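In: pasting the sequence and the predicted model now:
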Amino acid sequence: MPLRTRWTLSLAAMVVLAILSGCGGGGSSSSGDGNTIPADGGGTPLPAKTLSWAPPDSYTDQTSLNPLTDLDGFEIYVNESGSFGDGDTPNAVVSAVDPQTRKLTTSFNLANLAPYLSSGIAYRVSMRAVAVTGLKSDFSPPASFSF
């Protein structure tokens, strides 16, 4: 793939898991919008876990990239191994720009994936930026989380 088609996503420093869950034992957890999100099709609600990132601002050749106009979205991948490849299907895709506020999207509540996740399992999450042209960045280094 030509150099211009890959983005620098130094997400080791950019992807941050902000743990917003309580300690359990009496309180309920929320998804950030006041609603609990049941795991496993209606079981125990998962607490909110926010994945946050900074979008890329250049290609690997240092050509400028404007995230507001050049990015279409972000793909979020979750698995237990932390190994992600081009053949994998993203668990979630979020728009790069919030259609209501016209601001960059920089976070995602991983509890929104509750139907596919279970409590007590260590998961790995990775992301890719997707350009309006369909080009995709490399995978970010995986970050760990669990519920």
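Out: Everything's here; your move.

In: could you use CA atoms for every contact and neighbour count after this?
Out: Noted.

In: any idea how far Ile76 lies from Phe145?
Out: For Ile76, the distance to Phe145 (CA to CA, to the nearest Å) stands at 14 Å.

In: same question but for Leu51, I mixed them up
Out: In terms of CA to CA, Leu51 sits 10 Å off from Phe145.

In: ditto for Val93
Out: Taking CA to CA as the measure, Val93 falls 19 Å from Phe145.

In: again with Ala131
Out: To Phe145, Ala131 is 27 Å away according to CA to CA.

In: and Met14, by the same measure?
Out: Distance from Met14 to Phe145, by CA to CA: 16 Å.

In: again, but for Asp72
Out: Using CA to CA, one obtains 26 Å as the distance from Asp72 to Phe145.

In: likewise Leu17?
Out: 7 Å.

In: now swap in Asp70 and tell me
Out: Distance of Asp70 to Phe145, computed by CA to CA: 30 Å.

In: so between those two, which is more surrounded?
Out: Phe145 (19 against 15; other CA atoms under 10 Å).

In: okay, now the one to match up with it:
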Amino acid sequence: MKKLMIAGNLFFALSILGACGSEEAEPEENNSGDTAEMSDQQETQEKEEPVAEFLSSEKLQERIQKGMDLDSYSAELTAMEEKGKTTLVKKYNLTGNEEIKAQVLQSADGFVAVETDGLEVTDVSNFKSMQEVEDHLNEKDMEEDMSE
């Protein structure tokens, strides 16, 4: 009797597994109409997803502050770039001193120049135009970093 119950359970389990397997093995019909519908749905979903916007200069200055250590600044910049909150536009170096640098970040309403001395952020300034940034950095004897 025990063998009969084990055999029955085994048969039942195998039939269920066979039924599950046969559903996966059936080839799907490929209708070009279905494919077009799926593409339309995907495009609609992509359009509905919110597009990341750059932070304002003020918000960037709240997140990147004078005195912030270089590692924290780098981590913050990387996180903001990955989320599409800013982008690095240009890099500058002090003429004759590779340790003193400036990075220009794009904001929603202009540009933010972040100056560092190799250890920490020494200055954070915002500007309405790239020309203003360049004039400011040229006054400090900084030149564009063309190494990358």
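Out: Received, thanks. Bear in mind the structure is a predicted one, so any value in this text is a computation, not a measurement.

In: how close are the two chains, by TM-score?
Out: Scored by TM-score structural alignment, normalised by the length of structure 1, the superposition of the two chains gives a TM-score of 0.24; 53 aligned residues with a CA RMSD of 4.5 Å.

In: show me where structure 2 has its strands.
Out: In structure 2, the segments counted as strands under DSSP state E are 87-94, 97-107, 110-116, 121-127, 142-144.

In: how about Leu88 of structure 2, nearest residue that isn't a chain neighbour?
Out: Spatially, and ignoring its direct neighbours in sequence, Leu88 of structure 2 is nearest to Leu105 (4.6 Å; CA to CA, 6 or more residues apart in numbering).

In: show me what contacts the one you found?
Out: By CA atoms under 8 Å, 6 or more residues apart in numbering, the contact list for Leu105 of structure 2 reads Thr86, Thr87, Leu88, Val89, Lys90, Phe111, Val112, Ala113, Val114.

In: which of these count as buried?
Out: Buried subset of the contacts of Leu105 of structure 2 (neighbour count, 16 or more other CA atoms under 10 Å): Thr86, Thr87, Leu88, Lys90, Phe111, Val112, Ala113, Val114.

In: just checking, the last one touches His136?
Out: No. At 11.8 Å, Val114 of structure 2 does not count as touching His136 under the criterion of CA atoms under 8 Å.

In: now do the same end-to-end measure for stretch 38-58 of structure 2.
Out: Start-to-end span of stretch 38-58 of structure 2 (CA to CA) is 42 Å.

In: what's the longest helix along structure 2 packed up against?
Out: When structure 2 is parsed with DSSP state H, its longest helix is helix 2-25. If contacts are counted by 3 or more CA pairs under 8 Å, 6 or more residues apart in numbering; DSSP states H and E, helix 2-25 of structure 2 sits against no helix or strand.

In: would you list the contacts of Leu105 of structure 2 in TSV and tack on distance to Ile100 of structure 2?
Out: Below are the contacts of Leu105 of structure 2 laid out as TSV (distance: CA to CA, whole Å):
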residue	distance to Ile100 of structure 2
Thr86	22
Thr87	20
Leu88	17
Val89	17
Lys90	14
Phe111	19
Val112	17
Ala113	13
Val114	11
